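Q: how would this look folded up:
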Amino acid sequence: MTDITRHHTGTRMSQIVIHGDTVYLAGQVGTAGASVAQQTQDCLNQIDALLSEAGSDRTRILQTTIWLADMADFAEMNAVWDSWVPAGHAPARACGEARLATPDYRVEFIVTAARAD
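A: The predicted model follows:
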């Protein structure tokens, strides 16, 4: 049986869950009230740090789900995302509109990745 490892665990959730060679990250949000571009960059910086801690990196992302508070922000978010994703390593991705935890959050990223060999 494969062990499950959890990092940054609280009562409600863990920021990182590792099962075998798969890394699951909790939803990442940026600075409340900041622009969509800034919140996106904040999220991606947090994802980089969490993946590194879990023994992975952005080239190993398998799937990303992105929630936007307003799909009108799609292009602004994508401008930051597109410059962050390494060429040839785009993950499977879905993006939709959802009401987030607070109106000050405009974007949230949920990532699943493989650990490095």
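
Q: switch to C-alpha atoms for all contacts and neighbour counts from now on
A: Noted.

Q: ok, and for the lengthiest helix in the chain, which residues are buried?
A: Using DSSP state H, we find that the single longest helix of the chain is helix 36-53. Within helix 36-53, the residues scored as buried using 16 or more other C-alpha atoms under 10 Å are V36, A37, Q38, Q39, T40, Q41, D42, C43, L44, I47, L50, L51.

Q: Please produce TSV containing these, extended by distance to I4.
A: Listed next are those as TSV, based on distance: C-alpha to C-alpha, whole Å:
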residue	distance to I4
V36	34
A37	34
Q38	33
Q39	30
T40	29
Q41	29
D42	27
C43	24
L44	24
I47	20
L50	16
L51	16
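
Q: residue ranges for the strands of the protein, please.
A: For the chain, strands defined by DSSP state E occupy the ranges 4-9, 14-19, 22-25, 28-29, 61-68, 92-97, 107-114.

Q: one more to put side by side:
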Amino acid sequence: MIERQETAQRMSKIVKHNGTVYLCGQVGSGDTVTEQTQDCLARVDALLNQAGSSRDQILQAIIWVADMADFAEMNAVWDAWVPAGHAPARACGEAKLARPELKVEVIVTAAYA
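A: Below you'll find the predicted structure:
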């Protein structure tokens, strides 16, 4: 069974299937990479909670940064956020994001009970 939450015409914010939760890409508010990453990860936390999961159940994360020069700044926030011993499989690349002011987007897949 597939369960979709917060579904609109274009996408669902959460899709659950066979013990796995898929989140749509999350972006954050703020002027700096640090602020946007913190806000983005807070949004991930909220969606994981809504789906019955948590950050220690993340299986994979895909992170897009608008400029790889911001990689270290984004990683400082990420490293503080990920629970010790629960780092997911992760990829990070540079991409032109949907709006010019966006600096970071995070896509998460997690397990749920």
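
Q: TM-score, when you put one on top of the other?
A: Aligned and superposed, the two chains score 0.98 in TM-score terms (TM-score structural alignment, normalised by the length of structure 2); 113 aligned residues with a C-alpha RMSD of 0.7 Å.

Q: picking up where we left off before, packing partners of the longest helix of structure 1?
A: Counting by 3 or more C-alpha pairs under 8 Å, 6 or more residues apart in numbering; DSSP states H and E, the packing neighbours recorded for helix 36-53 of structure 1 are strand 22-25, strand 28-29, helix 74-84, strand 107-114.

Q: Tell me which of the ones you listed is the most buried.
A: Comparing those by mean neighbour count (mean count of other C-alpha atoms under 10 Å), strand 107-114 ranks first with a mean of 23.

Q: What range does that one cover in structure 2?
A: Under TM-score structural alignment, the counterpart of strand 107-114 of structure 1 in structure 2 spans residues 104-111.

Q: ok, now which ones touch whichever residue in structure 2 pairs up with L51 of structure 1?
A: Using TM-score structural alignment, the partner of L51 of structure 1 in structure 2 is L48. Neighbouring residues of L48 of structure 2 by C-alpha atoms under 8 Å, 6 or more residues apart in numbering: S54, R55, A110.

Q: can we see that at 6 Å?
A: By C-alpha atoms under 6 Å, 6 or more residues apart in numbering, the contact list for L48 of structure 2 reads S54.

Q: Okay, it and A8 of structure 2: tell me how far apart.
A: 18 Å (C-alpha to C-alpha, to the nearest Å).
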